[in-house]
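Q: just the structure for this:
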Amino acid sequence: MNKMRFISIGGVLTTLTVSMQSAPVFLPAIGLLLSPLSTLPIAIAALSNISLGLAVFFASALILVLVNVQEAVILLFTTGLLGIVLGTFLYRKGLFVSIFYSSIILSIGMILLTYIVGISAFGDFISVDSIPLTLVSYTLFSLVYVSIWTICLRKFINYLIRINVLSLNSSTKAIEFIHFK
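A: Below you'll find the predicted structure:
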């Protein structure tokens, strides 16, 4: 990927990530439904190129610090981190490896978010006083959530390949954006 395409695609995906992750700040009710979708642009970037995924991840976090620090922290520990791991492993290592590592990373991110940063991942639904219950809840939730994300992302990417927006490079098992003339 040349530098101009890298920057252009990264900018568009960063814009989408920031817009979706900051939605709860500007649209409190609808924004909570849009916020988890910030995983998608980061995952697409990481599917294409791991360094592009990391660039989108960190650029989005930096911009979100200016918008809302709490949303930036949530992106860094959960939704963005999930996008990086999903995008990196989905086509390179396979479905089950992707689900396994993504669920572990999301569980760890949620635990760090809850016990180190002090933002409960589930709000008031789970008491943070009961550590074993919280760990089991986070792990089970992560496994189900990541499984749904992996299946939906794979179907979405296959759809984008079918309509010629993306292509799968079989030698590197990376997704490439098709150049339109």
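
Q: all contacts plus neighbour counts: C-alpha atoms, from now on.
A: Will do.

Q: might one say that Gly31 is in contact with Leu37?
A: No. Judged on Cα atoms under 8 Å, Gly31 makes no contact with Leu37 at a distance of 10.1 Å.

Q: what do these two both touch?
A: Met20 (Cα atoms under 8 Å, 6 or more residues apart in numbering).

Q: let's compare: structure for the following, please.
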Amino acid sequence: MKKINKMRFISIGGILTTITVIFQAAPIFLPAIGLLFSPLSTLPIAIAAFYNISLGLTVFFSSAFILVLVNVQEAIILLFTTGLLGIVLGIFLYRKGLFISILYSSIALSLGMISLTYIIGISAFGDFISFESIPLTLFLYTLFSLIYVSTWNICLRKFINYLIRLNVLTLNPSTKAIEFIHFK
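A: All right, here's what the predicted structure looks like:
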């Protein structure tokens, strides 16, 4: 894991935490349109975890803490689905490759949705899934996770490559570490 100075860590972490909270809290303040923005809270956490694993975890937990002050349900959803997905994507996509990232991300998202539904009692798909048919629910969660995570992995890889082409990020080929370009 790459060391970064404290000022850069705080600055980047604060910006990415803010973006995460805005996206995750969007359904509260914009009830209909906000549901479209909520899944995007995965992106800043994934970028933070790309850059530095401890930065990703900091953004993840600080976003959850702030969301507890705004809306507890959104904080729980972040912890078990969108945020967890961002952490796993950020850690595995460039470090272990696309297939491993899809596999681990899908497992993490499926387990998060199952925990959210059966332990916490918040259905990941609302009223579309019945609690009586557990095998069907598990199958649908796994199928959805594979498709959703595959899409996220492909789009995130393209987005990171785009940022590299714009010279906002640089990828160190030997360590596969993502670094922000220093602006002077």
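
Q: quick one, longest helix in the second structure?
A: Longest helix in the second structure, counting residues (DSSP state H): helix 134-165.

Q: quick one: the helix or strand following that helix to the first structure mean distance?
A: The first helix or strand that comes after helix 134-165 of the second structure along the chain, using DSSP states H and E, is strand 169-172. Overlaying the first structure shows strand 169-172 of the second structure at a mean distance of 0.8 Å from the equivalent residues (mean Cα distance after the TM-score superposition for the first structure).

Q: for strand 169-172 of the second structure, packing partners?
A: helix 134-165, strand 177-180 (3 or more Cα pairs under 8 Å, 6 or more residues apart in numbering; DSSP states H and E).

Q: so where is that strand in the first structure?
A: Using TM-score structural alignment, the residues of the first structure aligned to strand 169-172 of the second structure are 166-169.

Q: ok, now stretch 141-152 of the second structure?
A: Stretch 141-152 of the second structure maps onto residues 138-149 of the first structure, going by TM-score structural alignment.

Q: switch the helices and strands packed on strand 169-172 of the second structure over to JSON lines; also include distance to Pro44 of the second structure and mean neighbour count.
A: Below are these laid out as JSON lines (distance: least, Cα to Cα, whole Å; neighbours: other Cα atoms under 10 Å):
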{"stretch": "helix 134-165", "distance to Pro44 of the second structure": "11", "mean neighbour count": "16"}
{"stretch": "strand 177-180", "distance to Pro44 of the second structure": "14", "mean neighbour count": "18"}
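
Q: which one of the ones you listed lies closest to Leu85 of the second structure?
A: helix 134-165 (8.1 Å; Cα to Cα).

Q: can you give the distance from that closest one to the centre of its chain?
A: Helix 134-165 of the second structure has its C-alpha centroid displaced from the chain centroid by 11 Å (Cα atoms, centre = their mean, to the nearest Å).

Q: nice, that's everything, thank you.
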